[in-house]
Structure formats: structure tokens, C-alpha cells
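Asker: kindly generate the corresponding structure for this input.
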Amino acid sequence: MRIIFVGDVMGKIGIDTLSSYLPRIKATLHPQVTIVNGENASNGRGLKAEQFKAILAAGADVVTLGNHAWDQREVNELLKNNDNLLRPANFPGNNVPGSGMTVKQINQEKLAIINLQGRALMNPLDDPFTKADELLKELSDSEMHVFVDFHAETTSEKAALAYYLDGRVDGVVGTHTHVQTNDARILPKGTAFLSDVGMTGSYDGILGVKKSSSIQRFLTQRPTRYEIDDQGRGQINYCILDIGAKNKIRAAQINPDRPLSEL
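Answerer: Sure, this is the predicted structure:
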């Protein structure tokens, strides 16, 4: 089974870049499942119905979220009514809208997709390690494939969860930091791991926001309103996972310095 996983879609330029490149990526690589993190799609903060529909129209089968999951009010209804939209499973409390896991039938195989959020340097959610254990216990089919989008800040927490789940899931890929890491590898017990898949959005901004906003923050050390960079050149960051008897993972980018022709 081949999975394409696309990193955090950031603002309108992220949607436009995804819509332009994802169909061509899929036509070349022929994935069975395409997963897209969309938690920054609505001007950098959360997801609205308009962006959710656009991400699906671009070719996503499942959309995951993260720490901005609740920034848009309408996401509550979206989560209740769409099993292909996930929020981190370890949000605390009862009656949390939606789910952090979905199971898809892919020809003769099944794939469970899990969305978790880290706690290091982030809001104090429930323990993602314990929540992962709980979710895996719910999966009765021992032959089921499992993919985890771990939305977390620190590479240490991402690596720790990946090693904790090594041999129990097929892949753990990090999101949130918006910079693709160069550590795609297979762990000792067979789990594919990448610390961060990167983002989809502005290539000339800083993590998707206007350079001036970020520079001003560092110059003054005062609160600055970040503005999404929705003009100029775009980029898409993603990874390809081939899961089966022997898992494989490869990180990939399309941007002005790595054009589509190099795909």
C-alpha cells in the first residue's frame, strides 16, 4: 500500500499550491491513500468548510488537524459529520467533537489513520503515548496497517513516540514545525519515521508568514501580529510511504529550487 502524506497547508497560497501539484503527484506516484494536514488552511488558523472541501477536491482522502483544530467555530460540525476529518485524539474531556482515528478499507487491506498532538512546549493535552496505546487496543484486526500524524513541537518527543510505537504501527510522521527534516528512516522494528514532513504554502515567507512580521518580532521582542504570506511563490512538502512486508519512506519537495520535473 502506498500513502502520500502532505504537510501543513498554510493559507490560500497553500490551498492553491496543493490544488496545482497534488493531482500531478498522484498521477505520477499512484498512491492508494492520500492524507493532508489542513490545520493552518484557514488563514493559518484552523479549518473552515470552504478549505476542507478544497483540500478534498485537490485529492485528499483524509484531512488531519493539530493545535489550531478549534480556531474556527464551524469545525465542530465538520468533525461531527465527516469521518475523513480528524482532530488530535488526545484532547482532554468528554464529548469532544469528532474523532482522532479513522479506518479505511483499501482494496483487500485496512488502514487506520491516527492523529495525535504532542505536549512538549505545547498545550497540556492528555498523554499521547497512553492515548496511542488505547487506540491500538481498539483495532481488533492484527493485520491492519496504522499511520500516525504526530503534531508536535520538539523532535525529541516525535522520535520518542515513534520508537515507543516501533513495530506496532507502520508509520509515524511529524507535523507542526513547517520545515521538512532530513531524517526519513526505518526504525529497528520496521516503523517508518520522519520528524517533520514540512508545510505547503509560501516559499518566500518564514514558516508561511510574511518575513516582515517575523523579523519585527525578533528585532523588538514585543508581540507582533503574524500575517500569512499569500503572495508569491509556493511550495509543497510531502512524503511517500510504501507499507507492507517491508516499509519504506521517502521525503519529497516541490518548490522553485526543486521543480516538478525532478519529481
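Asker: switch to C-alpha atoms for all contacts and neighbour counts from now on
Answerer: OK.
Asker: part of a helix, is residue 214?
Answerer: Yes: the assignment for residue 214 (DSSP: H, G, I helix; E, B strand; the rest coil) places it in a helix.
Asker: how many neighbouring residues does it have?
Answerer: By the criterion of other C-alpha atoms under 10 Å, residue 214 has 17 neighbours.
Asker: quick check, it in contact with residue 226.
Answerer: Yes: Residue 214 sits in contact with residue 226 when judged by C-alpha atoms under 8 Å, with a separation of 6.9 Å.
Asker: list the contacts of residue 226.
Answerer: Contact partners of residue 226, counting by C-alpha atoms under 8 Å, 6 or more residues apart in numbering, are 209, 210, 213, 214.
Asker: surely the first one and residue 225 touch.
Answerer: Just to be clear, that refers to residue 209. No: with contact defined as C-alpha under 8 Å, residue 209 does not count as touching residue 225 (10.1 Å).
Asker: in the stretch 1-150 of the chain, which spans are strands?
Answerer: Counting by DSSP state E, counting those that start in this stretch, the stretch 1-150 of the chain has strands at residues 2-6, 8-9, 33-37, 62-64, 85-86, 101-106, 109-117, 145-151.
Asker: redo these as JSON lines? Include mean neighbour count and distance to residue 196.
Answerer: Formatted as JSON lines, the entries for those read as follows, by neighbours: other C-alpha atoms under 10 Å; distance: least, C-alpha to C-alpha, whole Å:
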{"stretch": "strand 2-6", "mean neighbour count": "23", "distance to residue 196": "10"}
{"stretch": "strand 8-9", "mean neighbour count": "34", "distance to residue 196": "10"}
{"stretch": "strand 33-37", "mean neighbour count": "23", "distance to residue 196": "12"}
{"stretch": "strand 62-64", "mean neighbour count": "25", "distance to residue 196": "14"}
{"stretch": "strand 85-86", "mean neighbour count": "27", "distance to residue 196": "18"}
{"stretch": "strand 101-106", "mean neighbour count": "15", "distance to residue 196": "20"}
{"stretch": "strand 109-117", "mean neighbour count": "22", "distance to residue 196": "13"}
{"stretch": "strand 145-151", "mean neighbour count": "24", "distance to residue 196": "9"}
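Asker: export these to JSON lines and tack on distance to residue 235?
Answerer: Conversion of the strands of the stretch 1-150 of the chain to JSON lines gives the following (distance: least, C-alpha to C-alpha, whole Å):
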{"stretch": "strand 2-6", "distance to residue 235": "11"}
{"stretch": "strand 8-9", "distance to residue 235": "10"}
{"stretch": "strand 33-37", "distance to residue 235": "14"}
{"stretch": "strand 62-64", "distance to residue 235": "19"}
{"stretch": "strand 85-86", "distance to residue 235": "23"}
{"stretch": "strand 101-106", "distance to residue 235": "28"}
{"stretch": "strand 109-117", "distance to residue 235": "23"}
{"stretch": "strand 145-151", "distance to residue 235": "20"}
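Asker: and this one, please, so the two structures can be compared:
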Amino acid sequence: MQFLFLGDVVGEMGIQLVEQYLPELKKEFKPQVTIVNGENTTKSGRGITQKLFKDLMKAGAGVVTLGNHAWNNQEIFTFINQTPNLLRPLNYPGTKVPGHGYATLNINGTQVAVINLQGRVFMETTDDPFAAIDRLVNQLHAKGIKVIFVDFHAETTSEKKAMALFLDGRVSAVVGTHTHVQTNDPQILTNGTAFLTDAGMTGPATGVIGMEYQPVIQKFLTARPNRFAVQTTGPGILSGCVVNINPQTGHAKKVQTILIDHDHPYHNV
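Answerer: As a prediction, the model looks like this:
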């Protein structure tokens, strides 16, 4: 069973890259499940709208995950409760959090779960991600669900690796998002869980993780607040990964990164 995952989609250029390449990637890899992180899709790079969610779905996404910018666009509160395949982090605090932290899908008779989770190191305060996912994974296993894909939206490599080892053998894949920089460490852990520290981003390639670089440099130079804007010109980058999973055991068989940019042109286009 193939899972195709695309890292944080940033701004209009990110949407355009998804629309351009996702159909071709799906023809090549023939995934049963396609997941796209869409928390940076607005023009400001913060949050998502219903139209942008529909654009990602029309381009070929089956599930859209979010992260620390989930609530930055207020429109989300008007539709997230009625949109089960748009996921916000499972461990947001509170007893009445809008939306859904995970989704279950029936793929040719096999029940599959996709989970969105957020880290706490150098991030906004959330409930303990380890405790939250431990409870949920136990519940999913009790229902006989073995194929479980986790988008762990976190800042530090240590927290991401610790989460992957904590879940090794209990979930099929832990793929990191948030830093917008693809890491070169796709691996299958000892007990069968696929892990990638960060899938990278999909959007403008020449800015600072998707933002125009001049205001970012000025903030570093002056230590004063500055308004950031998503870069809208120049070359783009598309990053992600493909994970092959045994549907009987829920263990990963293979994980590989996807990278399309100026130096890595897509061979099928």
C-alpha cells in the first residue's frame, strides 16, 4: 500500500506546484492514500481557506493536514467541523477543540488512519503529544487498525526522532513537517516504522523557508519585529516522500524522498 505525502504547501506558488506535479506523481507512484500539509497555503503563508482546501483536493489530495498555523485564518472555523479529511493537530488543548485530529479511511477493505500531531519544543503550548498519540494508537489498535500514518508537525529533530522511536512498531510512518527543509534521513526503524525528520516544503525556493528574504535578514540584523511576506516570484520547490506499507502488518517496507526543483527536475515532465 503506497502513501504519497507532500510537505508544507506555501502560498500561491505552492498551490500551483501541487496542481502541476501531484497528478503526475500519482500516475508514477500510484498511491492509495495521498496526504498534503496545507497549513501555509494562504497568501500570507498562515492558515488555510475552504477554497484552498478544495483546490488541494481537486489536485489529488485525499487528506490535508495542518499545524501551528491551523487557526490563523478565521474562516476555518466555518467549515472544519464538517470536513473530516482536513486535520488539525490531535493534541491542541481544551475539551471542545474544533475539527478532527485524525481520519480513518477504508482502502480496498483495509482500515487506515492518518494522524496530525504537533510538537511542544520551541512551539506554542499544546497538550503532551506523546500521551495524546499513545491513547489514540491504543484505541486504533483495539479496533484492528494497523496502518497508521503520522504527520508530526514539530520544530526540533530530537523531538521528532524521539516520537518516531516511541511509536516504532506501533504505527506505519512518522513524517515530520514544519521546518520547510527536507532532511536526508529516510529510514525504516528497527520495529518497522518509516521515519523522515522533515518532508520539506512546496513553494518558493529562493526565499527563507518560503518568505521574502530581505525582511527576514533585517530582523536578524536589528532584532526588531518585521512584517514577513510570502515570496511570489522565482523558482519553486516541491518536497515530500513516498512510503510503501504492508497492509497486513502495518509495517513499512520502503520510504523514499521526493524533491523537485531547479537542480532536480521532474523526469516525467
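Asker: so residue 209 and residue 225 of the first structure - more neighbours on which side?
Answerer: residue 209 (22 against 10).
Asker: which one is the counterpart of the more buried one in the second structure nearest to, not counting chain neighbours?
Answerer: Counting by TM-score structural alignment, residue 209 of the first structure lines up with residue 211 in the second structure. What sits nearest to residue 211 of the second structure in space, not counting adjacent residues and going by C-alpha to C-alpha, 6 or more residues apart in numbering, is residue 230, at 4.3 Å.
Asker: ok, the aligned partner of that neighbour in the first structure - contacts?
Answerer: Aligned against the first structure by TM-score structural alignment, residue 230 of the second structure finds its counterpart in residue 228. Contact analysis of residue 228 of the first structure by C-alpha under 8 Å, 6+ apart lists 10, 11, 43, 44, 208, 209, 210.
Asker: the strands of the stretch 1-150 of the first structure: which one's closest to residue 73 of the first structure?
Answerer: Shortest separation from residue 73 of the first structure across those is recorded for strand 85-86, at 14.9 Å, computed as C-alpha to C-alpha.
Asker: mean deviation (superposed) between that closest one and the second structure, please.
Answerer: Once the two models are superposed, strand 85-86 of the first structure sits on average 0.3 Å from its counterpart in the second structure (mean C-alpha distance after the TM-score superposition for the first structure).
Asker: quick check: the residue nearest to residue 32 of the second structure when sequence neighbours are not counted vs residue 112 of the second structure, distance?
Answerer: If the residues on either side of it in the chain are set aside, residue 32 of the second structure comes closest to residue 2, at 5.5 Å by C-alpha to C-alpha, 6+ apart. When C-alpha to C-alpha, to the nearest Å is applied, the distance between residue 2 of the second structure and residue 112 of the second structure equals 12 Å.
Asker: so what sits against both of the two?
Answerer: Common contacts of residue 2 of the second structure and residue 112, defined by C-alpha under 8 Å, 6+ apart, are absent altogether.
Asker: name the single longest helix found in the first structure.
Answerer: helix 11-29 (DSSP state H).
Asker: helices or strands next to that one in the packing?
Answerer: For helix 11-29 of the first structure, the elements it packs on are helix 49-58, strand 199-202, strand 234-242, judged by 3 or more C-alpha pairs under 8 Å, 6 or more residues apart in numbering; DSSP states H and E.
Asker: of all these, which one is nearest residue 122 of the first structure?
Answerer: Comparing those by their distance to residue 122 of the first structure (C-alpha to C-alpha), the top pick is strand 199-202, with 18.7 Å.
Asker: quick check: residue 114 of the second structure touching residue 100?
Answerer: No: with the criterion set as C-alpha under 8 Å, residue 114 of the second structure and residue 100 do not qualify as a contacting pair; they are 10.7 Å apart.
Asker: what about residue 184 of the second structure, neighbour count?
Answerer: A count of neighbours around residue 184 of the second structure, defined by other C-alpha under 10 Å, yields 12.
Asker: so what does it match up with in the first structure?
Answerer: In the first structure, the residue paired with residue 184 of the second structure according to TM-score structural alignment is residue 182.
Asker: for the alignment partner in the first structure of residue 155 of the second structure, what are its contacts?
Answerer: With TM-score structural alignment as the criterion, residue 155 of the second structure lines up with residue 153 in the first structure. Contacts for residue 153 of the first structure (C-alpha under 8 Å, 6+ apart) come out as 118, 119, 120, 121, 122, 176, 177.
Asker: among these, which two are most distant?
Answerer: Pairwise distances across the contacts of residue 153 of the first structure (C-alpha to C-alpha) peak at 13.8 Å, for the pair 119 and 177.
Asker: which of those two has more residues huddled nearby?
Answerer: In this comparison of residue 119 of the first structure against residue 177, neighbours counted by other C-alpha under 10 Å, the higher total goes to residue 177 at 20 against 16.
Asker: quick one, what contacts the more buried one?
Answerer: For residue 177 of the first structure, the contacting residues are 152, 153, 196, 198, 207, by C-alpha under 8 Å, 6+ apart.
Asker: which among the contacts of residue 153 of the first structure count as buried?
Answerer: In these, burial by neighbour count holds for 118, 119, 176, 177, counting by 16 or more other C-alpha atoms under 10 Å.
Asker: picking up where we left off before, quick check: the match of residue 184 of the second structure vs residue 255 of the first structure, distance?
Answerer: Per C-alpha to C-alpha, residue 182 of the first structure is found 16 Å from residue 255 of the first structure.
Asker: for residue 76 of the first structure, same thing?
Answerer: According to C-alpha to C-alpha, residue 76 of the first structure stands 34 Å off from residue 255 of the first structure.
Asker: ok, residue 165 of the first structure next?
Answerer: 32 Å.
Asker: and those two? Which one has more around it.
Answerer: residue 165 (21 against 17).
Asker: now which residue in the second structure aligns to that one?
Answerer: The criterion is TM-score structural alignment: under it, residue 165 of the first structure has residue 167 as its aligned partner in the second structure.
Asker: once you drop chain neighbours, what's closest to residue 192 of the second structure?
Answerer: Here the residue nearest residue 192 of the second structure, using C-alpha to C-alpha, 6+ apart, is residue 251, at 4.7 Å.
Asker: was I right about the one you found contacting residue 171?
Answerer: Yes: counting by C-alpha under 8 Å, a contact exists between residue 251 of the second structure and residue 171, whose distance comes to 7.4 Å.
Asker: which neighbours do those two share?
Answerer: 147, 193.
Asker: report the central residue of the second structure.
Answerer: The residue lying closest to the centre of the second structure (C-alpha atoms, centre = their mean) is residue 37, at 3.6 Å.
Asker: what residues are up against that residue?
Answerer: Residues near residue 37 of the second structure by C-alpha under 8 Å, 6+ apart: 5, 6, 7, 8, 9, 64, 65, 66, 177.
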